[in-house]
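*Asks:* need coordinates for the below:
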Amino acid sequence: MFFLKKEKESEKTFHHELKKTRESFFSKIKNLFLRKSKIETNVIDHMEDLLLSADIGTTTTIKILNNLEKRIQKEKYKTTQDLYDHLKKEIENLFIDIQNECLEKKIKYHKKPYVIMMVGVNGVGKTTTIGKLAFFLRKKGFDLIIGASDTFRAAAIDQLEIWANKAQVPLIKQHMHADPASVAYDTLQSAKSRKKDVVLIDTAGRLQNRIGLMEELSKISRVMKKIIPESPHEIMLVLDASTGQNAFEQVKKFTDFVKISSIVLTKIEGTAKGGVVIGIMDQFKIPIQYIGTGEKIQDLKEFDGKKFIDCFFEEKNNER
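*Replies:* The predicted structure follows:
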């Protein structure tokens, strides 16, 4: 009974956190369908406008609408409710083939320490996310250490130290403008000697200097391999959901020079652009591991694609 209650509370909270996206987009889709019972020729055009307005992206929008039009021709749908149900199914299908292996399981069954490199441009909430993730994993019973390899900004080191203290996780740091790879090296050495389960490595987010950033990330990886040959085991990209299409561009640029294992989507509770999740999953086939849902240290949740879609399409009488 306790676990059922916790699951219902989690779904309720998830539903609340995605309220802005649902009300701005998916409720409009449903209202469009509910206004008329029969499928009209212009309903696809209206759907295209709404899909694009949610920052799902042109490529994914075209894919969804093409599949819907084929269904209409093949199965002769007569009502908009039929079309509405299939729209949900089409969006669900975009998530099916993307394996989102639980990070906790990967850590548990991998040789320790498990090294996670955190990447993302400045301003997306990367430092905050590292603190939240450290807190989340510590609550799951893992022993962690954090490395402050974003030495480009003094504020980054100070902010990370604040979050590390909140999470009660030790931090390895040096001075501003220190060699980021040196910090990573010291962190992994410390992690091995202290038998830590997980290492979180922060990195700089100067994407405007792509060549310099690429070289820096490559150097950090090379140096870490001297301590742990297969590291980093995970490269996690942090994105700000509220930036919409800009988030697509960030994924494109980072995947040009580093292999992204998973994504953390932040600030999703404050945006109407949650449809960006659908486009990213479809176009890049990179699993979304967590979503940030607030400013508090506990405001990080595991991403569940089915719940994500269900919360948009389910009936909520009190929101009409």
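
*Asks:* use CA for all of it now, contacts and neighbours both
*Replies:* Fine.

*Asks:* check contacts around the nearest residue to Thr271 once chain neighbours are set aside.
*Replies:* Spatial nearest neighbour of Thr271, excluding adjacent residues (CA to CA, 6 or more residues apart in numbering): Ser242 at 5.1 Å. Contact analysis of Ser242 by CA atoms under 8 Å, 6 or more residues apart in numbering lists 267-268, 270-274.

*Asks:* could you verify that Ser242 is part of a helix?
*Replies:* Yes. Assigned with DSSP: H, G, I helix; E, B strand; the rest coil, Ser242 falls within a helix.

*Asks:* other SSEs contacting the helix or strand harbouring Gln189?
*Replies:* Per DSSP states H and E, Gln189 falls inside helix 180-193. In terms of contacts (3 or more CA pairs under 8 Å, 6 or more residues apart in numbering; DSSP states H and E), helix 180-193 is packed against strand 144-148, strand 171-172, strand 198-202, helix 210-227.

*Asks:* what ranges do the helices span in the chain?
*Replies:* 2-17, 19-21, 27-35, 43-53, 58-75, 80-96, 103-109, 126-139, 154-167, 180-193, 210-227, 245-257, 276-284, 305-313 (DSSP state H).

*Asks:* and the contacts of the first one?
*Replies:* Identification of contacts with helix 2-17 by CA under 8 Å, 6+ apart yields 268-270, 293, 307-308, 311.

*Asks:* if you set the cut-off to 10 Å instead, what comes out?
*Replies:* 1, 19, 22, 267-271, 292-294, 301, 303-304, 307-308, 310-312, 314, 316 (CA atoms under 10 Å, 6 or more residues apart in numbering).

*Asks:* what's the answer for the last one, then?
*Replies:* Under the criterion CA under 10 Å, 6+ apart, residues 11-12, 14-19, 21-23, 25-27, 29-30, 84-85, 87-89, 91-92, 94-96, 98, 100, 274-275, 277-278, 281, 287-289 lie in contact with helix 305-313.

*Asks:* another sequence for comparison is provided below:
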Amino acid sequence: MIDTLWEWLIVAGAVLAVVVGLGVAFLRPGRGAPERQLPTPPKPEPSGDEGGGGVLAPPRPTPTPTPTVPSTPTAPPVEEDVFVEDVLDTPVLDRPDTAVGRLQRLRARLARSNTALGKGLLNLLTRGGLDETVWEEVEDTLISADLGIEASTELVEALRTQVKVAGTRDEASVRGWLRQDLLRLVDPRMDRAIASSRIGDRPAVVLVVGVNGTGKTTTVGKLARVLVSEDKDVLLGAADTFRAAAADQLETWGARVGVPTVRSARDGADPAAVAFDAVKAGIENEVDVVLLDTAGRLHNKTNLMDELGKIKRVVEKQSPIDEVLLVLDATTGQNGLRQAEVFAQVVGITGIVLTKLDGTAKGGIVVAVQRKLGVPVKLVGLGEGPDDLAPFDPEQFVDAIVA
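*Replies:* This is a model prediction of the structure:
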């Protein structure tokens, strides 16, 4: 029995060995059943936002490599006391036209606008039969050109005498007589210079006045350009505190040619105080001339004219006013003469600026206003351009009429 049991154990051990061997062979990789692998989760693309907003950005394209170019060695930059901001903020200033160019345009434009006056007179004077009717037509033509009744009558009488004495009416002779008599009425002997140079230790002070709508602020800006073209150091005073845009407008005119403007920080400030501060700044900065712009006002408004008188008195507490320029619209003709009289009484006019003279054939207003006030026309406005303000030249003016 022992032998039988022993044999059974040997057989059982052999069977067990075979079974274990088969199991190991079955579980080894590459043999039998394939090895199991866990699924790998997808790898997210970088979003470019380290904060992580939860939204993935689209994949970035692969950059194309750029060929390397060997750089040329340069000298180290020179250190200078120049700031980039200063270079970028430096304004490009206008270069105003000279007086010569302005006078050329004056003659050309006056010749176009006053052709009717000159041709009309020549046609009347050179045709046959200079009877009383013709002479009345000549006088009417002069009056319609705003020469004024007194000056028109005087000119007609002078022409009648010359025609009678010479006994001729050819165009060349009549043109010469007409030029001579008109030039005498315009009076080239009047001083038409603008006060624009320092007087002792102070600048010249110019006060600019006028009624509404004559182009006063624009005239001040253009006058600044005239003086800058003559190498004058100019300062502007924005004493028109009534009209909101007046100070801005004047400041813009000045900035274009590098001229500073003294203005109030608020609208409706006392114009006399602004004018005072402007003159004070002009004295401290040793400029050549201070131009003071004032608000337009009707000559029949007593309170506004009193305000203008106050401006003049306040300024004169620290400096005399050397020039008071009255800006007149040439198209208003004889209506402007009453305005001129009232302004002359309040502030004492020293010179006239005639604007819009290029748009009218009524050039006779030059003679009329000079006779009325006894002061010269010093500047004339020729148009809307920035340099369309010119010194008044009597001979150029007359030649433009009779040319």
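
*Asks:* any idea what the TM-score is?
*Replies:* The TM-score (TM-score structural alignment, normalised by the length of the first structure) is 0.86; 303 aligned residues with a CA RMSD of 2.3 Å.

*Asks:* who wins for proximity to Gly147 of the first structure among the helices of the first structure?
*Replies:* helix 180-193 (5.5 Å; CA to CA).

*Asks:* for the closest one, buried residues please.
*Replies:* Buried residues in helix 180-193 of the first structure, counting neighbours by 16 or more other CA atoms under 10 Å, are found at 180-192.

*Asks:* returning to what we had before: buried only: go through the contacts of helix 305-313 of the first structure for me.
*Replies:* 14-15, 17-19, 21-22, 25-27, 29-30, 84, 87, 91-92, 94-95, 98, 100, 274-275, 277-278, 281, 287-289.

*Asks:* tally of neighbours for Thr128 of the first structure?
*Replies:* Using other CA atoms under 10 Å, Thr128 of the first structure has 21 neighbouring residues.

*Asks:* equivalent range in the second structure for stretch 130-146 of the first structure?
*Replies:* The aligned range for stretch 130-146 of the first structure in the second structure is 220-236, by TM-score structural alignment.

*Asks:* do me a favour and get the end-to-end distance for that stretch?
*Replies:* 8 Å (CA to CA, to the nearest Å).

*Asks:* distance from the chain centre to it, please.
*Replies:* 13 Å (CA atoms, centre = their mean, to the nearest Å).

*Asks:* export the helices of the first structure to TSV and append columns for distance to Val119 of the first structure.
*Replies:* Putting the helices of the first structure into TSV (distance: least, CA to CA, whole Å) gives the following:
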stretch	distance to Val119 of the first structure
helix 2-17	25
helix 19-21	26
helix 27-35	34
helix 43-53	27
helix 58-75	25
helix 80-96	23
helix 103-109	17
helix 126-139	7
helix 154-167	13
helix 180-193	13
helix 210-227	9
helix 245-257	8
helix 276-284	17
helix 305-313	23
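
*Asks:* any idea which of those gets closest to Val199 of the first structure?
*Replies:* Closest among the helices of the first structure, using CA to CA: helix 180-193, at 6.9 Å.

*Asks:* what span of the second structure is the closest one aligned with?
*Replies:* The aligned range for helix 180-193 of the first structure is 271-284, by TM-score structural alignment.

*Asks:* quick one: average offset of that stretch versus the first structure, please.
*Replies:* Once fitted to the first structure, stretch 271-284 of the second structure is off its aligned match by 0.8 Å on average (mean CA distance after the TM-score superposition for the first structure).

*Asks:* what about Ala245 of the second structure, neighbour count?
*Replies:* Ala245 of the second structure is flanked by 12 other residues according to other CA under 10 Å.

*Asks:* mind telling me what it corresponds to in the first structure?
*Replies:* Checking TM-score structural alignment: Ala245 of the second structure goes with Ala155.

*Asks:* from Ala178 of the first structure, how far off is that match?
*Replies:* 14 Å.

*Asks:* map Lys226 of the first structure across to the second structure for me.
*Replies:* Under TM-score structural alignment, Lys226 of the first structure pairs with Lys317 in the second structure.

*Asks:* that match: what's it in contact with?
*Replies:* Phe276.

*Asks:* could you check how far it is from Leu223 of the second structure?
*Replies:* Taking CA to CA, one finds Lys317 of the second structure at 25 Å from Leu223 of the second structure.

*Asks:* and Val156 of the second structure, by the same measure?
*Replies:* Taking CA to CA, one finds Val156 of the second structure at 36 Å from Leu223 of the second structure.

*Asks:* which one's more surrounded, those two?
*Replies:* Applying other CA under 10 Å to Val156 of the second structure and Leu223 shows that Leu223 carries more neighbours, namely 23 against 18.

*Asks:* how about the more buried one, nearest residue that isn't a chain neighbour?
*Replies:* Leu223 of the second structure sits nearest to Leu389 (CA to CA, 6+ apart), 7.1 Å away.

*Asks:* how many other residues sit next to the aligned residue in the first structure for that neighbour?
*Replies:* With TM-score structural alignment as the criterion, Leu389 of the second structure lines up with Leu300 in the first structure. Other residues lying near Leu300 of the first structure total 22 when counted by other CA under 10 Å.

*Asks:* can you pull the contacts of Leu300 of the first structure?
*Replies:* When contacts are counted by CA under 10 Å, 6+ apart, Leu300 of the first structure touches 129, 131-133, 135-136, 264-266, 290-294.
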